[in-house]
Structure formats: structure tokens, C-alpha cells
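A.B. asks: Predicted coordinates and the sequence they were generated for:
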Amino acid sequence: MSCPICAKDTQKDYRPFCSKRCADVDLAKWMSGSYAVPSTDPEDAERAMDELDQTRKH
């Protein structure tokens, strides 16, 4: 199995990653919103637009 971040071989202590660094990179992507689970629910789209509007106002 290869690391999903850098494609190096995984290490037992950090599986599915090769290192703590790659695990942290993955976590940062989730926390920043770089990763997202797709949705077809219209309420999700409306909520996202509301959040975007709020962000632009500040």
C-alpha cells in the first residue's frame, strides 16, 4: 500500500500514511475544507451559500 499523500510505502505506525508529516498534511486538508464529501441535498447547497455570504460580509 502506498501513502495517499506522497505515494511512498506506508509505515505500520502511521498507516495508511508513510509518516506523521503526511498524516498531518491529510488532517490539515480536512480541517481547511480542501476535502469534502459530495452531497446532492438542496439544503446543503443553500447552507453553503449562506455561509459564503456570511464570510464575504466579514
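C.D. replies: Sure thing, it's come through.

A.B. asks: C-alpha from now on. contacts and neighbour counts both.
C.D. replies: OK.

A.B. asks: Once you drop chain neighbours, what's closest to Pro4?
C.D. replies: Phe17 (6.7 Å; CA to CA, 6 or more residues apart in numbering).

A.B. asks: before we go on, here's another structure to hold up against the first:
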Amino acid sequence: MPTVDCPTCGTKVEWTEKNKFRPFCSERCKQIDLGAWAEEKYTIPAAAPADPLDDELK
């Protein structure tokens, strides 16, 4: 049976249909992750896009 690490606490979790919280180990870990997402703690670094008006001024 395949196992994965819970993204929140790292506990080994069986990847089966009977685990309704997968990939999390529990409802608590699932809610912690949702809270972090809602608070925008997960971000992807990116550079600011170039301003097309800067090219027109040159």
C-alpha cells in the first residue's frame, strides 16, 4: 500500500480510499493547511512584469 508524508506534520499516511483526509493524516492537519492558504502564506516568487509604457518613453 503506498504511503505519503502528511504535508502539515510529516506523519506517514496510507494513500487509500478509506483515508478521507488524504494527503493529510487528519481533519486538523487539513484545516491547518487551509488556514495557511487563506492567510496567503503560500506564495510563488515572481519578478514584476515589465511596464510597456517604459519602452514608449525611450
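C.D. replies: Great, that's in hand. The structure displayed is predicted, hence computed values, not measured ones.

A.B. asks: Map the residue nearest to Pro4 of structure 1 across to structure 2 for me.
C.D. replies: If you follow Phe17 of structure 1 across to structure 2 using TM-score structural alignment, you land on Phe24.

A.B. asks: Secondary structure element holding the spatially most central residue of structure 2?
C.D. replies: The C-alpha lying nearest the average C-alpha coordinate of structure 2 belongs to Tyr42 (CA atoms, centre = their mean; 6.1 Å). Counting by DSSP states H and E, no helix or strand carries Tyr42 of structure 2.

A.B. asks: which ones are touching it?
C.D. replies: Residues counted as contacts of Tyr42 of structure 2 (CA atoms under 8 Å, 6 or more residues apart in numbering) are Ala36.

A.B. asks: That one corresponds to which position in structure 1?
C.D. replies: In structure 1, Tyr42 of structure 2 lands on Tyr35 (TM-score structural alignment).

A.B. asks: and that match, how far is that from Val25 of structure 1?
C.D. replies: 12 Å (CA to CA, to the nearest Å).

A.B. asks: Kind regards, and thank you for your time.
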